[in-house]
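Asks: mind looking at a prediction? Sequence and model below.
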Amino acid sequence: MAANPETRLTELGITLPVPAAAVANYVPSVLTGSLLFVSGQLPLENGKAAVVGRLGDNVTIEDGVRAARLCGLNLLAQARAACDGDLNRVKRLVRMTAFVAGTPDFFDQPKVVNGASDLMVEVLGEAGRHARVAVGVAALPLNVAVEIEAIFEIA
């Protein structure tokens, strides 16, 4: 039986944030056919960057995992908004692309991004298992530690 994302959020005690508005010349998401492309989401909490800096420097792996989870919450918030307020329209998470700001010798991007991947499985069940890319980068907007974009299949 497929997970009911709205019910799972309640069971997990998760309240999704208000979806962030675009801050440049792009839109938060694009729905084409049955695919929903959600623009890169930052680890925002209460509208502010919650985890800033670079892994391997001033951000621990635990803080990086938290940042990735926050990105995941913001991805779900954008998906819900694009689905007219109903996450139950999400058939599956197809792919996430994650960017982790780190020092040149930081190599644990996959551990960090598990913060978002684990959240997606918690909320979406089997439909939350996805293809994924975890890339190390030198810097991200607002000096955040993680940014993640996603592609969802929508009913």
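Replies: It's in.
Asks: switch to C-alpha atoms for all contacts and neighbour counts from now on
Replies: Will do.
Asks: would you state the strands of the protein in chain order?
Replies: Taking DSSP state E to define them, one finds strands in the chain at 29-32, 35-41, 44-45, 48-49, 90-101, 131-137, 146-154.
Asks: which helices and strands does the fifth one pack with?
Replies: Identification of packing neighbours for strand 90-101 by 3 or more C-alpha pairs under 8 Å, 6 or more residues apart in numbering; DSSP states H and E yields helix 109-124, strand 131-137, strand 146-154.
Asks: can you mark which positions in stretch 12-20 are buried?
Replies: Buried residues in stretch 12-20, counted by 16 or more other C-alpha atoms under 10 Å: Leu16, Pro17, Pro19, Ala20.
Asks: correct me, but the last one touches Gly47?
Replies: In other words, Ala20. Yes. With contact taken as C-alpha atoms under 8 Å, Ala20 and Gly47 are classed as touching, separated by 7.3 Å.
Asks: below is structure B, check it against A:
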Amino acid sequence: MSVYDKLQALNITLPPVAVPAAAYVPFVQTGNLVFLSGHIAKQDGKVWTGQLGKTMQTAEGAQAARAVAVDLLGTLHAAVGDLNKVKRIVKVMSLVNSSPDYTEHHLVTNGCSELIGQVFGDKGAHARSAFGVAQLPLGACVEIELIAELA
């Protein structure tokens, strides 16, 4: 089953690449690696704001991370032209806007990692980091970046 068949089965339509809000580009390819800039969580086209452990619970944070994964896939598609060219998702790095005592960053990030696994299967198994941070741009609850290897 192709990546696009899996996306269709999951009822996911890939969004267009978002216009960068600062001095950077959405992706860079060097050799067979594609580096995607951090994508912040959005809900209904607007920044999904909140702080885990204060104004948001882990389950909602995981939903936000899943939404980020959809945006990342849209950018990756724009970068490579065909997601079936992806040999492997190499790394995901997740920043979670959280209170000082919040400790479930890894569970929030699972929202992204699990969707990537559903879409890419074994090729989606990736290395990962999940960090808690005091704040993110525009008050976003989650920001995630991704590195992919092309065949």
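Replies: Ah, there it is. For clarity, every value in this text was computed on a predicted model and none was experimentally measured.
Asks: returning to what we had before: most tightly packed of the strands of structure 1?
Replies: Across the strands of structure 1, averaging neighbours per residue (mean count of other C-alpha atoms under 10 Å) puts strand 146-154 on top, at a mean of 24.
Asks: matching residues in structure 2 for that strand?
Replies: Residues 142-150 of structure 2 are where strand 146-154 of structure 1 aligns, taking TM-score structural alignment as the criterion.
Asks: what distance do you get for Val137 of structure 1 to Ala68 of structure 1?
Replies: In this structure, Val137 of structure 1 lies at 15 Å from Ala68 of structure 1, with C-alpha to C-alpha, to the nearest Å as the measure.
Asks: the residue positioned nearest the centre of structure 1: what's it in contact with?
Replies: A centroid search over structure 1 (C-alpha atoms, centre = their mean) returns Gly72, at 2.6 Å, as the residue closest to the centre. Remark: with contacts taken as C-alpha atoms under 8 Å, 6 or more residues apart in numbering, Gly72 of structure 1 is in contact with Gln41, Gly115, Ala116, Ser117, Leu119, Met120, Ile148.
Asks: can you check Phe99 of structure 1 too?
Replies: With the criterion set at C-alpha under 8 Å, 6+ apart, Phe99 of structure 1 makes contact with Ala134, Val135, Gly136, Val137, Val146, Glu147, Ile148.
Asks: closest to Ala77 of structure 1 out of those?
Replies: Nearest to Ala77 of structure 1 among the contacts of Phe99 of structure 1 is Ile148, at 13.1 Å by C-alpha to C-alpha.
Asks: what sits against that closest one?
Replies: Ser39, Gly40, Gln41, Leu42, Ala68, Cys71, Gly72, Leu75, Met96, Thr97, Ala98, Phe99.
Asks: map the fourth one across to structure 2 for me.
Replies: Under the alignment by TM-score structural alignment, Leu42 of structure 1 pairs with Ile40 in structure 2.
Asks: from Asn32 of structure 2, how far out is that match?
Replies: 25 Å.
Asks: and the two? Which one has more around it.
Replies: Relative neighbour count places Ile40 above the other of Ile40 of structure 2 and Asn32, with 27 against 11, counting by other C-alpha atoms under 10 Å.
Asks: so that one touches Val68, yeah?
Replies: Yes. With contacts counted by C-alpha under 8 Å, Ile40 of structure 2 reaches Val68, the gap being 6.4 Å.
Asks: name the residues contacting each of those two.
Replies: Shared contacts of Ile40 of structure 2 and Val68, defined by C-alpha under 8 Å, 6+ apart, are found at Val142, Glu143, Ile144.
Asks: can you add distance to Glu104 of structure 2 and give those back as TSV?
Replies: Putting the shared contacts of Ile40 and Val68 of structure 2 into TSV (distance: C-alpha to C-alpha, whole Å) gives the following:
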residue	distance to Glu104 of structure 2
Val142	13
Glu143	15
Ile144	16
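Asks: so how far is the longest helix along structure 2 from its chain's centroid?
Replies: If each helix of structure 2 is counted by residues according to DSSP state H, the longest one is helix 58-80. Averaged C-alpha coordinates place helix 58-80 of structure 2 at 4 Å from its chain's average position (C-alpha atoms, centre = their mean, to the nearest Å).
Asks: what's the answer for stretch 84-96 of structure 1, then?
Replies: Between the mean C-alpha point of stretch 84-96 of structure 1 and the mean C-alpha point of its chain there is a distance of 12 Å (C-alpha atoms, centre = their mean).
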